[in-house]
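Enquirer: No sequence on hand, only this structure:
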């Protein structure tokens, strides 16, 4: 079966190696992976900023490029939430687009949800050294119900997890929130970094690159040069 991989802007521009780890995992589960070369943004920044026209244009573009596939996998809770939850709002006044979206929506999965509930992948021990803690990104957790899936995969892979205090609390990124409300964002991410360090884990693992960049940036600015910040695909693919 063919999986369309929606790479996401941040992975494409900032951490392309994560995209290759995602492909490795999906292919290991027995699926053909296709990465449409013309894909761009899911429209979330425009949607969150109130620019519905641009958000809808991008949503229509995504729909055209991905509706042909058996499944669509998104290695980001925030982009997955945008496609899986908010496109319905953008298309609500267009019956034809809404019908097409209705056929696409059940095929869209966040990466770990896909690996657990569709691919039913079986991972052996990876030999990953050390303990990790897991950060539950807001959109993946609250919009897509991603909570048990990444932990189940880490357990399969023999990766020890030490849960941090407030693992479900926001990291303070929130897209443009971090720009508009910098002081509040900084206070939130400082609390997150303190909880990561208090867990005793040598790495924090997560499934959303926005959170990843925000947490890693703040850890480094605060002088922590040793705590690793990893996308779960990197860990599960053996690339960490």
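Expert: Structure received. Predicted model, so just to flag it, every value in this text is computed and none were measured.
Enquirer: Could you use CA atoms for every contact and neighbour count after this?
Expert: Noted.
Enquirer: burial count for the closest residue to residue 63 other than its chain neighbours?
Expert: Distances taken as C-alpha to C-alpha, 6 or more residues apart in numbering put residue 101 closest to residue 63, at 7.1 Å, once the chain neighbours are dropped. Using other C-alpha atoms under 10 Å, residue 101 has 21 neighbouring residues.
Enquirer: I'd guessed residue 101 sits against residue 90; true?
Expert: No. If you go by C-alpha atoms under 8 Å, residue 101 and residue 90 don't touch, sitting 10.4 Å apart.
Enquirer: How much space separates the residue nearest to the spatial centre of the chain from residue 120?
Expert: Note on the chain: the residue nearest the mean C-alpha position is residue 76, at 1.7 Å, using C-alpha atoms, centre = their mean. According to C-alpha to C-alpha, to the nearest Å, residue 76 and residue 120 sit 19 Å apart.
Enquirer: try it against this one:
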């Protein structure tokens, strides 16, 4: 992963909310908007947006992934950053969208331009907006101990574990506890969990056991697919582990004030 140069603070951004947040955890998307707006940024949400195409791409269907991407290339026409509250979806858009089209084509050029403007939410908050999460008061908040989960794609392609660690460690009254299997996949892997349910189930069971062994009862992540997988598996097993999207966790821990 190459180091990137960050732009000056913008006045406007686009939000690519991801299909999972749109369908299953809309509050995380709303909280992401509120975090950005609190910093004085105007958030634009193109309503025709859909999926990033990762399910098709990771299943070996780049042509179908290209059609998903092509349908959205024109939605982000202004030269504003595109903020994604999911490291894996951001990684798909930033690193793989340009490869889906014939080199030298107009679509490849548009995908390349767009990819350079894609930022995962926490990366954008700390590297571009320079938000000081340690400056928020914690007087009305009870102390919390949490574990962090970063999806494989987010960790590998966007380096978002670094940003997640930075913002959580800065929060007053919050202690982040590392666990033995933090770097391991939760077993979701998009269609992997459908094609290999037994292996996926064993992986998420290991993840939950490792998180619970810390004594923490809350797992925070910036990737909705992992959250749904871990949260549902924990509930099914009766494990004392709640899950929360990092955007909602940050909004809650910083008082939620505009």
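Expert: Received, thanks. This one's a predicted model, so the numbers in the text were calculated from it and none came from an experiment.
Enquirer: ok so, going back, now check structure 2 for the residue matching the residue nearest to residue 63 of structure 1.
Expert: Aligning on TM-score structural alignment places residue 101 of structure 1 opposite residue 111 in structure 2.
Enquirer: Helices of structure 2, start to end?
Expert: 19-23, 26-38, 54-58, 62-70, 87-91, 106-115, 121-127, 152-153, 160-170, 192-195, 197-212, 224-237, 246-253 (DSSP state H).
Enquirer: most tightly surrounded among those helices?
Expert: Highest mean neighbour count among the helices of structure 2 (mean count of other C-alpha atoms under 10 Å): helix 87-91, with a mean of 27.
Enquirer: That one vs structure 1, mean deviation?
Expert: Compared with structure 1 after fitting, helix 87-91 of structure 2 deviates on average by 1.1 Å (mean C-alpha distance after the TM-score superposition for structure 1).
Enquirer: can you tell me what part of structure 1 that helix aligns to?
Expert: On structure 1, the counterpart of helix 87-91 of structure 2 by TM-score structural alignment is residues 77-81.
Enquirer: From the chain's centroid, how far away is that stretch?
Expert: Here the centre of stretch 77-81 of structure 1 is set off from its chain's centre by 6 Å, with C-alpha atoms, centre = their mean, to the nearest Å.
Enquirer: And stretch 172-186 of structure 1, by the same measure?
Expert: 19 Å.
Enquirer: returning to what we had before: residues contacting the match of residue 101 of structure 1?
Expert: 73, 97-98 (C-alpha atoms under 8 Å, 6 or more residues apart in numbering).
Enquirer: before we move on, what about residue 11 of structure 1?
Expert: 17-19, 209.
Enquirer: 7 Å instead, please
Expert: 18-19, 209 (C-alpha atoms under 7 Å, 6 or more residues apart in numbering).
Enquirer: Provide the count of other residues in contact range of residue 77 of structure 2.
Expert: 11.
Enquirer: remind me, longest strand of structure 2?
Expert: Taking DSSP state E as the criterion, structure 2 has its longest strand at strand 144-149.
Enquirer: for that one, which positions count as buried?
Expert: 146-149 (16 or more other C-alpha atoms under 10 Å).
Enquirer: Among the residues you listed, which one sits closest to residue 40 of structure 2?
Expert: Among the buried residues of strand 144-149 of structure 2, residue 148 lies closest to residue 40 of structure 2 (C-alpha to C-alpha), at 27.9 Å.
Enquirer: What's the match for the closest one in structure 1?
Expert: Checking TM-score structural alignment: residue 148 of structure 2 goes with residue 134.
Enquirer: Could you pull up the residues touching residue 103 of structure 1?
Expert: Going by C-alpha under 7 Å, 6+ apart, residue 103 of structure 1 touches no other residue.
Enquirer: Please report how far the equivalent of residue 194 of structure 2 over in structure 1 lies from residue 173 of structure 1.
Expert: Per TM-score structural alignment, the equivalent position to residue 194 of structure 2 in structure 1 is residue 179. Here the criterion is C-alpha to C-alpha. By it, residue 179 of structure 1 lies 9 Å from residue 173 of structure 1.
Enquirer: go on, residue 41 of structure 1?
Expert: 18 Å.
Enquirer: Which one of the two is surrounded by more residues?
Expert: The neighbour count for residue 41 of structure 1 versus residue 173, taken as other C-alpha under 10 Å, is higher for residue 173 (24 against 18).
Enquirer: list the contacts for the more buried one?
Expert: Counted by C-alpha under 7 Å, 6+ apart, residue 173 of structure 1 has contacts 185, 210-211, 214.
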